[in-house]
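1. Build me a model from this:
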Amino acid sequence: MHPSLTTANTQGTLAKTGPSGSFAEDLMILQRLRTETRPHHDRLDNHPLMVQLMSPAVSRPLYESILKKFLGFYQSVEPHLAAFDHWPSLDINLKEKLKTPSLLRDLSSLNVMAKDIPSSPAPDWIHDEASAMGNFYVMEGSTLGGQIITRHVASRLHLSPDNGLAFFSSYGDAVGVRWKETRDALVRFAEQSHAEDVMIESAKKTFEALATWLDKN
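-> I've put the predicted structure just below:
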């Protein structure tokens, strides 16, 4: 499998169980998300643009075009996450998680105009807190695979997190800690809402929507 957008490992240190939860119950939502979204994840990992990104021959024009595609997707999706107010109850500072600012910063560093970059279609599958959490799983899981992309692009194009690689480097050395925060939030929400099926369906649709968006010229 290609190490592209999402390499979300749910097998590490698991979230703390809640008062009515058990270790097995906590593990279930993480396992289900990972297992049931696998075909959608693999389609994205093997998308031609992502394969080219990880090629030894990756070029700066290709990299810039991929950043523009991600900006179009994130600037469409992230406002829909911000429309829900349950994040603080899950100990998530959503403003710190948003990636649109990093993408804009990268494009500015590379002297690429971002003003007229088109957005992907509105994410009509994000319609409640549970579907927002499924999307959040995919968006935050991407920070893990992003570390692999960062090392590759840095070595090939001589960029850095301060110069064109802010999006893919995301949290840098803190990515593991931030991913544990996301796992904790997913587990807690699933335990409280019993909306696992909605979360998983939203995660699948997020993968599908991003792959479809990358297909467009």
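2. going forward, measure contacts and count neighbours with C-alpha atoms only.
-> OK.
3. buried set for the helix or strand encompassing residue 150?
-> If you go by DSSP states H and E, residue 150 is part of helix 129-157. Residues 129-153, 156 are the ones in helix 129-157 that count as buried (16 or more other C-alpha atoms under 10 Å).
4. Next, the structure of the following sequence, for comparison with the previous one:
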Amino acid sequence: MTNTPGGHGIEALRTATRATHERLDALVDLRAWDQATHRWWLQRMLGLHEPLERDLGSWYDGHAASGEDAPDVPSRRRAGAIASDLRSLGLTDEEVRNLPRSPLPPAPTTRGQALGRLYVLDGSALGGSVIARHAVANGVPHDACTSLAHDPGRIASWRETKALLDDLTPAELAEAVLAASELFAVFEAWLLTPTSDGRTSQQ
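-> Model prediction:
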């Protein structure tokens, strides 16, 4: 890492989170994706996204109100679409509301912390389109894949986050690396936490 901002942020994040990212990939077998797996995945994603989007939204509101340049957090929200997908699979509104939510590290208070979390959020959104294709190919209804389907806006969000990460100061980048690493660890633990039916990962 250099003493000036510029060009190294995204690589620092990738290096710091590579091992956890690989373990997460190993928890998801797209070849065996079916409707039960899809329901499990959406429940896990809602439990993670809802508190994560809430925390990032609070950070964004504070920075936008102060006139500071902040990434477009509202456009990245997917929790509502995930809830809709679950309802398409037969869950009631009450069942969706009662699904467990994941614990998270303390809410971000700095630009570096927020961008570290956005790195994880944006990467998850891009990977969703791959899952959606396999899900539909294996009989999952299109209406239950809206939160994962390809969206050109997600590519724009990723590019925005990448550019912002590459322009962080060394101190801010250190915060981003720590925030992303912590969130990936939470993500991994959340996928391994049993659901109400005793399921963990892609059993």
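5. List the TM-score for the superposed pair.
-> TM-score for the superposed chains, counting by TM-score structural alignment, normalised by the length of structure 2: 0.81, backed by 184 aligned residues with a C-alpha RMSD of 2.1 Å.
6. mind checking how far the residue nearest the centre of structure 2 is from residue 89 of structure 2?
-> Using C-alpha atoms, centre = their mean, the residue of structure 2 that lies closest to the mean C-alpha position is residue 121, 3.1 Å off. Separation of residue 121 of structure 2 from residue 89 of structure 2 (C-alpha to C-alpha, to the nearest Å) stands at 24 Å.
7. And residue 24 of structure 2, by the same measure?
-> With C-alpha to C-alpha as the criterion, residue 24 of structure 2 and residue 89 of structure 2 are 24 Å apart.
8. cool, and residue 43 of structure 2?
-> 11 Å.
9. And these two? Which one has more around it.
-> Neighbour count, other C-alpha atoms under 10 Å: between residue 43 of structure 2 and residue 89, residue 43 has more, with 22 against 17.
10. does residue 58 of structure 2 count as helix, strand or coil?
-> When classified by DSSP: H, G, I helix; E, B strand; the rest coil, residue 58 of structure 2 comes out as helix.
11. looking at the alignment, what does it pair up with in structure 1?
-> In structure 1, the residue matched to residue 58 of structure 2 (TM-score structural alignment) is residue 83.
12. Near its match, how many other residues are there?
-> Using other C-alpha under 10 Å, residue 83 of structure 1 is surrounded by 12 other residues.
13. same thing with residue 83 of structure 2?
-> By the criterion of other C-alpha under 10 Å, residue 83 of structure 2 has 23 neighbours.
14. helix or strand for the equivalent of it over in structure 1, which one?
-> Under the alignment (TM-score structural alignment), residue 83 of structure 2 pairs with residue 104 in structure 1. Using DSSP H and E, residue 104 of structure 1 sits within helix 100-109.
15. how about that helix: buried residues?
-> Neighbour counts over helix 100-109 of structure 1 (16+ other C-alpha under 10 Å) mark 100, 102, 103, 104, 105, 106, 107 as buried.
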